[in-house]
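Colleague: quick one, structure for this:
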Amino acid sequence: MNALYLTAPGGVGEVVEGADLAALALRHCELADGDVLAITSKVVSKAEGRRGTGPREEALAAETQRVVARRGPTTIVRNRLGLTMAAAGIDASNVAAGEHLLLPLDPDGTARTIREQIAERAGVNVAVLITDTAGRAWRTGQTDIAIGAAGLLVQEEFAGREDAYGNPLAVTAPAVADELAGAAELASGKLGGRPFVVIRGRADLVLDAGAHGTGAGVLNRPDGEDLFGLGARAAVVAALTGTQAVAFGAPAPAEDLAAALQEIGAGTVEVLPEQVRWVPAEGSMPPAAALAALGHAYAWHGELDAVVGGTVLFRPVVP
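Modeller: Have a look, this model is predicted:
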């Protein structure tokens, strides 16, 4: 029987700037080899002095790498840590009125430091997770995810293996660090003042002493590899203005562009080496702005063929 045990001790109290998080964890948690210690990013930010005052808009601008989408008062951004979050993860809860907390400076680095300090002071080999709350694009509500990790296999790989029915697994790769973070949030609750959660039962994911692993940053999709790198409205504006090319990624496969051309107008499409040739039916040529927007979104540049009239040649954009 597999069993997972989670313990969220109380009585930690308010964490202030300069607090020794490893010492606090050892004081309030019973830790053993193979445990995973989850720590909320909020107390890491407080210990690091990441408390701010003044307009959140100024802090948001400083934490933003690029804007992904806006919907009413909500701004979704890719922040300096590579996380895509509402308001860059800036949090105004559990702080005094008029204050806010920024995300930790280096969650993976903080997790490594705490892991090393616990090993040095208590002689136990535990993995450390830094967790934060995030929304999901396709589902309402929020859940906690791992934004920092040390000593943990953050993602399992099942590709190439078979299930119980003999079916090959192609892309099955559970983000176990996020799953553990969500479980930790269930144990700690949002309002209980329990910033530490000890997770016991997945020692198979904990790395050997001294091996910190990849960290949680590898779970962030690089810019351009996310199928939804921009919100729907933002993507339309970016295509029409020729901006945010990084969000659309590398040139799409020629076959994808050809299919899109078939959708927007009649005619014939031919895929050639390093080219896509489109001969629109008479009277079906879209405006030049529409072709430019399509080309920008797919990272292919289109222009009228100088030799064959009425023909548009697309070539992949070279960075």
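
Colleague: going forward, measure contacts between C-alpha atoms and count neighbours the same way
Modeller: OK.

Colleague: need the contact list for the residue lying closest to Gly192 once chain neighbours are set aside.
Modeller: With sequence-adjacent residues excluded and distances taken as Cα to Cα, 6 or more residues apart in numbering, Gly192 is closest to Gly10, at 7.7 Å. Applying Cα atoms under 8 Å, 6 or more residues apart in numbering to Gly10 gives the contacts 28, 192-194.

Colleague: let's compare: structure for the following, please.
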Amino acid sequence: MIAIHPLTGMPEINAGDDLATLLREGLEAPGLWPVQANDVLVVTQKILSKAEGRMVDLDEVEPSPEALALAETTRKDARLVELVLRESSAVVRAVPHVLITRHRLGHVMANSGIDRSNIGPGGSERALLLPIDPDRSAAGLSRALAGESGIAPAVVISDSFGRPWRHGVVGVAIGAAGLPALVDRRGEQDRDGRRLEVTQIALADQIATAAALATGEGAEGIPAVLIRGLPLPDGDAPAAALVRPLQEDLFR
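Modeller: Here you go, the predicted model:
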């Protein structure tokens, strides 16, 4: 049976904190330590970014002319728009109250993933950027959380994305280690013997969305969950494997 265990009671995370140690303590409190084979630890992007010092004081941001023009179009804070541009490789859509970009990591998302909610005291004049390399961070946490038996949990770094043509946000994986983020089932046969031609499973995204049922999107205060009992396929592919290459973008 698949079980989702929220890690409650974790402290506010600050830049430079030893996140692996804090997560281990969060696992120990409810008796989830040591980790078991096929355990998946889902860590929200927010606490990883905080620990890695990705907080920016907006008062220290000087908007460029491009940011000022986009801020007028989108009716957003020009300082925030400047950060969005610095974190992106392209602007996909800019209309009042909406700024969609292609993040430097390849994700197409609102505001380059920059967040101003649930970032701790003084958040009104600060903004939190995505981690520099979420896949590398996931791998580091996985290694650091290997128990005495040598078993390391798979780690998924989760964030919340909106989706084209759908209302609402869902959890997605922006970092992953210890599991195949994308499972390619092309070439297998279905129950009727038909060959699967296009089926690829976004496993890490599915795990991130399952975890979001516990972490929530508001004031729940649950920054990580452990998923236990999920049979994981063999292999190890990072979350970067989930990003569709530009040459395959059919909507440009």
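
Colleague: and the residue nearest to Gly192 of the first structure, what pairs with it in the second structure?
Modeller: Aligned against the second structure by TM-score structural alignment, Gly10 of the first structure finds its counterpart in Thr8.

Colleague: equivalent analysis for Leu21 of the first structure, please.
Modeller: Leu21 of the first structure maps onto Leu19 in the second structure, by TM-score structural alignment.

Colleague: read off where stretch 40-56 of the second structure ends up in the first structure.
Modeller: Residue span in the first structure matched to stretch 40-56 of the second structure, by TM-score structural alignment: 36-52.

Colleague: and the matching stretch, how far out from the chain middle?
Modeller: Offset of stretch 36-52 of the first structure from its chain centre (Cα atoms, centre = their mean, to the nearest Å): 19 Å.

Colleague: and if you look at stretch 130-145 of the second structure?
Modeller: The answer for stretch 130-145 of the second structure is 11 Å, by Cα atoms, centre = their mean.

Colleague: what residue of the second structure matches up with Pro195 of the first structure?
Modeller: That one, Pro195 of the first structure, aligns with Pro223 by TM-score structural alignment.

Colleague: which residue packs closest to that match, ignoring adjacent ones?
Modeller: Thr44 (5.5 Å).

Colleague: tally of neighbours for that neighbour?
Modeller: Number of residues near Thr44 of the second structure (other Cα atoms under 10 Å) recorded here: 25.

Colleague: the residue nearest to Gly192 of the first structure looks like it's in a helix, true?
Modeller: No. Using DSSP: H, G, I helix; E, B strand; the rest coil, the assignment for Gly10 of the first structure is coil, not a helix.

Colleague: for it, give its distance to Leu26 of the first structure.
Modeller: 13 Å (Cα to Cα, to the nearest Å).

Colleague: what of His296 of the first structure?
Modeller: 54 Å.

Colleague: of those two, which one has the most company?
Modeller: Higher neighbour count among His296 of the first structure and Leu26: His296, with 23 against 14, using other Cα under 10 Å.

Colleague: apart from its neighbours in sequence, what residue is nearest that one?
Modeller: Nearest one to His296 of the first structure, counting by Cα to Cα, 6+ apart, is Ala239 at 5.8 Å.

Colleague: mind listing what Val155 of the second structure touches?
Modeller: Counting by Cα under 8 Å, 6+ apart, Val155 of the second structure makes contact with 40-43, 138-139, 141-142, 175-179.

Colleague: generate TSV for the residues you listed, with secondary structure, neighbour count and distance to His97 of the second structure as supplementary columns.
Modeller: As requested, those are exported to TSV (DSSP: H, G, I helix; E, B strand; the rest coil; neighbours: other Cα atoms under 10 Å; distance: Cα to Cα, whole Å):
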residue	secondary structure	neighbour count	distance to His97 of the second structure
Val40	strand	29	36
Leu41	strand	32	34
Val42	strand	32	30
Val43	strand	28	29
Ala138	helix	26	32
Ala139	helix	21	36
Leu141	helix	23	36
Ser142	helix	22	38
Gly175	strand	30	28
Ala176	strand	32	31
Ala177	strand	28	35
Gly178	coil	23	38
Leu179	coil	23	37
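
Colleague: cool, thanks, signing off.
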